[in-house]
Every structure is written in structure tokens, then in C-alpha cells.
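[1] what's the 3D shape of this:
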Amino acid sequence: MSKEKIVLAYSGGLDTSITIPWLKENYDSEIIAVCVDVGQKEDWDAVEKKAIASGASKFYCPHVADEFAADFIYPAISANAKYQGTYLLGTALARPLIAKKLVEIAHQENATAICHGCTGKGNDQVRFEMGIAAFDSEMNVIAPWREWNIKSREDAIDYANKKGIPITSTKEKIYSEDENLMHISHEGGDIESPANAVNYADILHITNALENTPDEAEVVTITFNKGRATAVNGEALKPSEVVSTLNTIAGKHGIGVLDWIEDRTIGMKSRGIYETPGGTVLLEAHERLESLTLTKETIKLKKYIGLELAELVYNGQWYSQANLAIQALINQTQEYVNGEVQVKLYKGNILPHSITSPNELFDADVSGFGEDDLFDHHDAKGFINIITLPTKIQKRKGMI
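    The predicted structure is shown next:
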């Protein structure tokens, strides 16, 4: 009788590396390691060899960076989505796509369970399990951090050493890092305490610390069609290429480093350091183009809706009815978000340079101080009489 199969969301990092032998000890199942390529830089042959050497019977690596950029990063940029008005959701955007691929492979392999290496305190356990449920509500999920006796990353390192599993984490550098096309996150170790100052040059991977950035500014041109970036510096690129190109350019200038305290889905606060160079420039340029092509009311609505969408995505609800409805609304607002945006990058700053659009709502005649055929200066008197009426009534009644 063949063994049951468990599909493991595998990264090759500390947590998932020790999960393979632990699963084999406690579930007596065949372990299928799945590492979803969402744009992280890896030696995939080495990752596969490590998974097999650790006890996995099979390894899958679906390469989905293009899908990630087009169907997840770009919709978030169109919405100007920032969790708590700050975080660009790099990890949260990748998890629903990874979950989708895990379920596809689990069905292909007739697996009875999907396992992830997320801790019981983190956001990703929610995101993975929400995503899995969206495609297979009956799939069994195994979460070792909620079951095993390993209590800390230090314990995990000891377990890996005991089992002879090669790892890069040490007790001195115990950071938990997540990389994809959009960003790299850093947590754990001395980063955890907000009281600790950290040396960014020792932590950052794709972004220069400010001390190492060029002394010359660089102007970048981004072309948008219906809110989606289609070219950088005049070169037509597919979405994944836009993001990777901007990562290189913006990372050189120290753009997109975020060190902040966030509120996790399950309630506690935590500190993380994020590198999102390309995404930061892309979102800034997109917002500037919208300032020229959207009405005041639409911009106001999008700011509110963007916060709601960011909250849904952060909490793992990418496939929810609410998120799908919001995205339909966002798509409608992007019809005329067309044009070119130039920004100047310098020492961690994104400075405005120019915006042009065939759909711009700026009218030089109307907006200027001179006379034009759409607005009569005398009309302002009646408008002011009407808009100040409530204030005059309150004053008459002694209320102000």
C-alpha cells in the first residue's frame, strides 16, 4: 500500500528545511516539496537537491513571476494599496498565488494534505490557509509550528544541526527573510526590538544603504496604459520586466526601504524592514499620473478603497468577494490613466520631474489666472455666498 502524500510549501530556508524530516517522523508520508518561483533569485537546482537530500521524494518549482506581476502586483499598484498607509504588501501579494499553485500540485499528486512552515504568531499562516480554502475547502492543512516542540528559531537551528540539514541561518544572524519579485522582508533577531538601531548596509540585499548611493540623480520615465506600466525609459517591457528593471534602477539609489512597526493580522505589533525599490517608484509614479487624469471625487474614493483593499490583502482575503468587487471598481477608474511620468531618484528620494497624458484634466486656460470661455470670475461670488451660508447661520445663532 502506497503512502499518503503531503505537499510542502518549501523555500529551502530554516523553517521548511527542518519540516521535511519532522513530517517524515510524525506522519509517515511521502513529502513533495513545492517551491513557487515568484521572482526570488535562487539556484533552483541547488534548492531541489537540498529538498531531495532532506527527504522529499519529489520537487516542483512552478515559475510564475510573470503571473505574479501581471495579476497581483499590478492590481495593487492600480489601487495604490498600502497597508496602514505605509506597507506595499510584497509578501501578502505573493501568498495567494503560492497557495493556488500548492493546491494545483496537490490535486495533480492526489495529496491528502498541504503543509506550510509559518509560525503560529505570523500573518502567512492565515494567508496560506485562506488561499488554500479558496481552491479546496476540504484540503487538510498541516502547520508544524502549531504542533511540534520547537519553540524558537534557535531551537530550529539546533534541530537542523542534529539532523545534518545544511542551513544558512545562525544564532548570530537569525533573520527571517522573504524574497519575491516585489520585495525582500527582514524580521527577527536584533530587528525585533524597536529600540535597536540596525546597520542597513549589513541587512539590505537589493537596495543600497544611503551612504552607498550615487551622488548623481537619475531621471526615470515610466509609460502607463490604463494604469499599468508598459515601458521604462521608452523600452516596452512586460510587467515582470518593468518591476525587475525598476528594482535595479531604484535599488541603486536607496529607494523603497521601510523600517516600521506593523499590526499583524492576529493582533500583536511587530517590526520589519522591507526593501521594495521598484514597487515604490511604480506606485509613486502611478499616483502622480492619477493626480492629472482623475477627478477630485475619484481620487478621494480611491484613497478610501485602496486602504480597504490593502487591509483585505494583508489579512489573506485576496480571493474574497469584497476584494474582487473592489478590483472591478479600481479597473473602471483606470480607463484614462494613460501617459508618461518622469521621476528623479536621488539618495532615497523620489522627486517629481514631469507628467504628460493625452487624458489630462489640467486645462491651462481654465487653471490660469486669465480670462477663459469656461469660467467667469463673477461666478465665484454666488458660489461663495452659497458655500458660506451654513457658517453665517451658525454665527447668527451664536453657535460660533
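
[2] going by C-alpha atoms from here, please, whenever you check contacts or count neighbours.
    OK.

[3] now the strands for the stretch 1-150 of the chain?
    5-9, 30-34, 58-60, 113-115, 140-142 (DSSP state E, counting those that start in this stretch).

[4] how far does the third one sit from its chain's centre?
    Here the centre of mass of C-alpha atoms in strand 58-60, compared against the chain's by C-alpha atoms, centre = their mean, to the nearest Å, lies 26 Å away.

[5] if we can go back for a sec, mean neighbour count and distance to Pro352 for the strands of the stretch 1-150 of the chain - can I get that in JSON lines?
    Shown next, in JSON lines, are those (neighbours: other C-alpha atoms under 10 Å; distance: least, C-alpha to C-alpha, whole Å):
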{"stretch": "strand 5-9", "mean neighbour count": "26", "distance to Pro352": "41"}
{"stretch": "strand 30-34", "mean neighbour count": "26", "distance to Pro352": "42"}
{"stretch": "strand 58-60", "mean neighbour count": "17", "distance to Pro352": "44"}
{"stretch": "strand 113-115", "mean neighbour count": "23", "distance to Pro352": "46"}
{"stretch": "strand 140-142", "mean neighbour count": "17", "distance to Pro352": "47"}
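
[6] alongside the first, I'd like the structure of this one:
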Amino acid sequence: MSKINKVVLAYSGGLDTSAIIPWLKENYDCEVVAFVADVGQGEEELIGIEEKAIASGASSCYIADLKEEMVKDYIYPSLKTGAIYEGKYLLGTSMARPIIAKAQVECALEVGADALCHGCTGKGNDQVRFEGAFAALAPQLTVIAPWREWDLRSREALLDYLAERNIPCTASLEKIYSRDANAWHVSTEGGVLENTWNAPNDLCWVWTTDPQQAPDEAETISVLVEKGEVVAVNDEPMTPYNALNYLNQKGAAHGVGRIDIVENRLVGIKSRGCYETPGGTIMMEALRAVEQLVLDKESFEFRQTIGLKASHLIYDGRWFTPLCQSLLAAANTLAQDVTGEVVIQLYKGQATVTQKRSLNSLYSEEFATFGEDDVYDHSHAGGFIRLYSLASRIRALNNQK
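    The predicted structure follows:
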């Protein structure tokens, strides 16, 4: 073990990080500072967390409220790109990791630590996301990943480890599901989901109402978008986090935002998860609806290209890279005209756009009408089509020869 004086641990208060604190002290003979990121995982997750960290052996515990910053500086920029991983996943866990890692690094530099630590397993994506951010922001700090070093391989072993040291822990032996929550989403993995032939049961869903049990009457909401960002709901101006929180409540009540997906992890393993993103689904529908009005064909096609590439960069933990920042900047430029109002109907798991308008709209009833108009001469289309298909015509003539 290299000599470490002080380490800042990304601390959640769960079983893993509770065991990591004494393990670090025993194996590295160092001071451990617990860092807690409040990214909207729920107040119940934060109750007593500082006392728990100290009881586990931490010298201090820092709690950073990152909710508003996460939505404004990470989720909204990602939304503008249209990033959706493998066609379905709205990147709930992925978008939270860069801001947590950044705040953890800032804490480490502030307290004079010489190392960073996380509780990610050696099989998942999060180890890459955290350490990729650490490398980009503070390459001089040593990174410790206990799951790649220790011999504690089961939940029972972790509980025994804490019991032997008289460290209190509220975790139980059985943990059927693994969950990750923040203001954007909640994910559920494990349990019955490990067999892809098993349908999700009620325990696989945390936030959202079962669409079959959702209200029989649809609810309509209005979303105001300015430059690709949701700024008001039902004519009430809201901060990014408050808008997301409000839409989460509305969408969850109607069962909006559920997906059951088998995804390709960065490390090469496929995993299955049930993800709930009610407010995010509504926001995504609103932005895409305004885009339909204001972006021309080439701009929209390029935005789709940005979204596809950005989805992989964000998922793979490459937020703090020149390429990712370039794509975010390009998407932000395209979003400058994405301003308008959208009416969305929430019903039985669906968020359906029913009305949309924008002062920047390129849509015109005069141009689109099937009736007589003065803006389009049908006879002009013949010359356009002949030139547009000229290469195909020349190829066919050559083939005939």
C-alpha cells in the first residue's frame, strides 16, 4: 500500500461505504473524510448520515447540495443534445456521476487530501465514470478502489466485518434489489430482473404508479421552453430543479417514464434494469416537439448525430473531455432557437404532445397547405427532382449501355 495521509471517500451511508471507512484506516493508516453528494436521492437517505459516517470512523463528513447545479449544468445540457443511450435509457445514473466526482475533487483539494476513494464494484460502469473524471480534474491524486483490492466478496462478509469492529449498521443480510436514485431517475437492478424471462414485479418500480392503476382521466400540462431549457410549467416560472421535481410528481402519478432495458455496459457485460424517469420523459418530449418546429432538416439531422455520440460519451464517463464539451457546445448553439410552448397529455404511462407553438417556427400553414397558394409553384418541382436524381439517372444510362 502506498503511503496515504488523508483520503476523501464518496460516501452514501450504505453497507459498502460504511465498511470502506474502517478498511481504509486499517490498510492505509490514513484519515478518512466522508463526502456526501445530495443529488436529489431523497431526504430519507440523508437523515443521520453525518453521524453514521463519524461512527464508522470518518474524521469528518461534508454534505454538498448539488441538486440545482446538477439539473442546470449537467441534465439540461444533456437534454439539448437529445442523448438517449441505446434508444431508451435517459442516462439517469450517468449524468449524476460527473458532478459528484467534480464536487468530491473540490472537497479533496479543500481539505488537503492526497487520495480519492469510491465504492464502485469492478464489474460496473461507475468505476470508469468516477476515475475518468478524477483523471481529468485532479490527476495528481491517488485513487483507491476497495472492491478491486479487498477480499470481502459478499454482503454477509461486509456485515461481519462491521460487527467485528462494533460499528453500527442498519443494513440487513438480504438485499434483493440494487437501486440508484437522484433527481432525474431511479434505477432498480437484481432480484427477479437477473432472469430476462421474468417480468418485473411491483417491487421493481419505486416512483411511478402502475400505468394500469393510473388515473382513468388524462391530465394536461403546459411546458414553456426557452433556448432548449424548461423554464415554466403551467405558466409558473420555475428553477431547473423545481421544474424537474414538479414534473416528476406529475409524471409519476400517471405512470410515465418506465423502461425495462437490457443494456451494454462499458466493461462488456450486459445488464438489465428497470428505470423510472417521469419528469425527464416529459422534458424530453417538450424539447423534441419545439425542435420539430424550429430546426431545418440538416440542423435536426446534425442534432440527432450529436445526441447519438453524446449518449455514449456520457454513458462511458467522458463528460470532462474536449469532444464531449464540443458536442455540448454545438447542441447549445442549435438550441438558441428552441423556444416555444408545448401542451402535453399524461395518461396511462404515456406523455403525448398535443399542441406546440413557437415564434421561431419554420412551419407555415401557407406553405404546407394542400390548397391554392402564392408561395410555391408546383411546376418548379420537376427541375429540382431532375437535378436531385441526376446521379441515379446517369448510372442507369451507363448500365443500359
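
[7] okay if I get the strands of the stretch 1-150 of structure 1 as JSON lines plus distance to Lys49 of structure 1?
    Below are these laid out as JSON lines (distance: least, C-alpha to C-alpha, whole Å):
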{"stretch": "strand 5-9", "distance to Lys49 of structure 1": "15"}
{"stretch": "strand 30-34", "distance to Lys49 of structure 1": "11"}
{"stretch": "strand 58-60", "distance to Lys49 of structure 1": "9"}
{"stretch": "strand 113-115", "distance to Lys49 of structure 1": "20"}
{"stretch": "strand 140-142", "distance to Lys49 of structure 1": "24"}
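
[8] how about His107 of structure 1, what's its match in structure 2?
    Taking TM-score structural alignment, His107 of structure 1 has Leu109 as its aligned residue in structure 2.

[9] count of neighbours near that match?
    Number of residues near Leu109 of structure 2 (other C-alpha atoms under 10 Å) recorded here: 15.

[10] in the stretch 251-400 of structure 2, which spans are helices?
    Using DSSP state H, counting those that start in this stretch, the helices of the stretch 251-400 of structure 2 run over residues 278-294, 297-315, 322-334, 365-368, 380-388, 390-400.

[11] of those helices, flag the one that's most buried.
    Comparing the helices of the stretch 251-400 of structure 2 by mean neighbour count (mean count of other C-alpha atoms under 10 Å), helix 278-294 ranks first with a mean of 23.

[12] quick one: the residue nearest the centre of structure 1 from Asn385 of structure 1, how far?
    The centroid of structure 1 falls nearest to Gly90 when counting by C-alpha atoms, centre = their mean (1.8 Å). Using C-alpha to C-alpha, to the nearest Å, one gets 49 Å for the distance from Gly90 of structure 1 to Asn385 of structure 1.

[13] then Asn208 of structure 1?
    55 Å.

[14] now do Asn338 of structure 1
    For Asn338 of structure 1, the distance to Asn385 of structure 1 - C-alpha to C-alpha - is 38 Å.

[15] residues in contact with His353 of structure 1?
    Neighbour list for His353 of structure 1: Val219, Val341, Gln342, Val343, Lys344 [criterion: C-alpha atoms under 8 Å, 6 or more residues apart in numbering].

[16] let's see 6 Å
    Gln342, Val343 (C-alpha atoms under 6 Å, 6 or more residues apart in numbering).

[17] rebuild the helices of the stretch 251-400 of structure 2 as a markdown table, extending it with distance to Ile269 of structure 2.
    Shown next, in a markdown table, are these (distance: least, C-alpha to C-alpha, whole Å):
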| stretch | distance to Ile269 of structure 2 |
| --- | --- |
| helix 278-294 | 26 |
| helix 297-315 | 14 |
| helix 322-334 | 24 |
| helix 365-368 | 48 |
| helix 380-388 | 45 |
| helix 390-400 | 44 |
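
[18] nearest to Glu229 of structure 2, out of the ones you listed?
    Among the helices of the stretch 251-400 of structure 2, helix 278-294 comes nearest to Glu229 of structure 2, with 7.7 Å by C-alpha to C-alpha.

[19] helices or strands up against that closest one?
    helix 240-253 (3 or more C-alpha pairs under 6 Å, 6 or more residues apart in numbering; DSSP states H and E).
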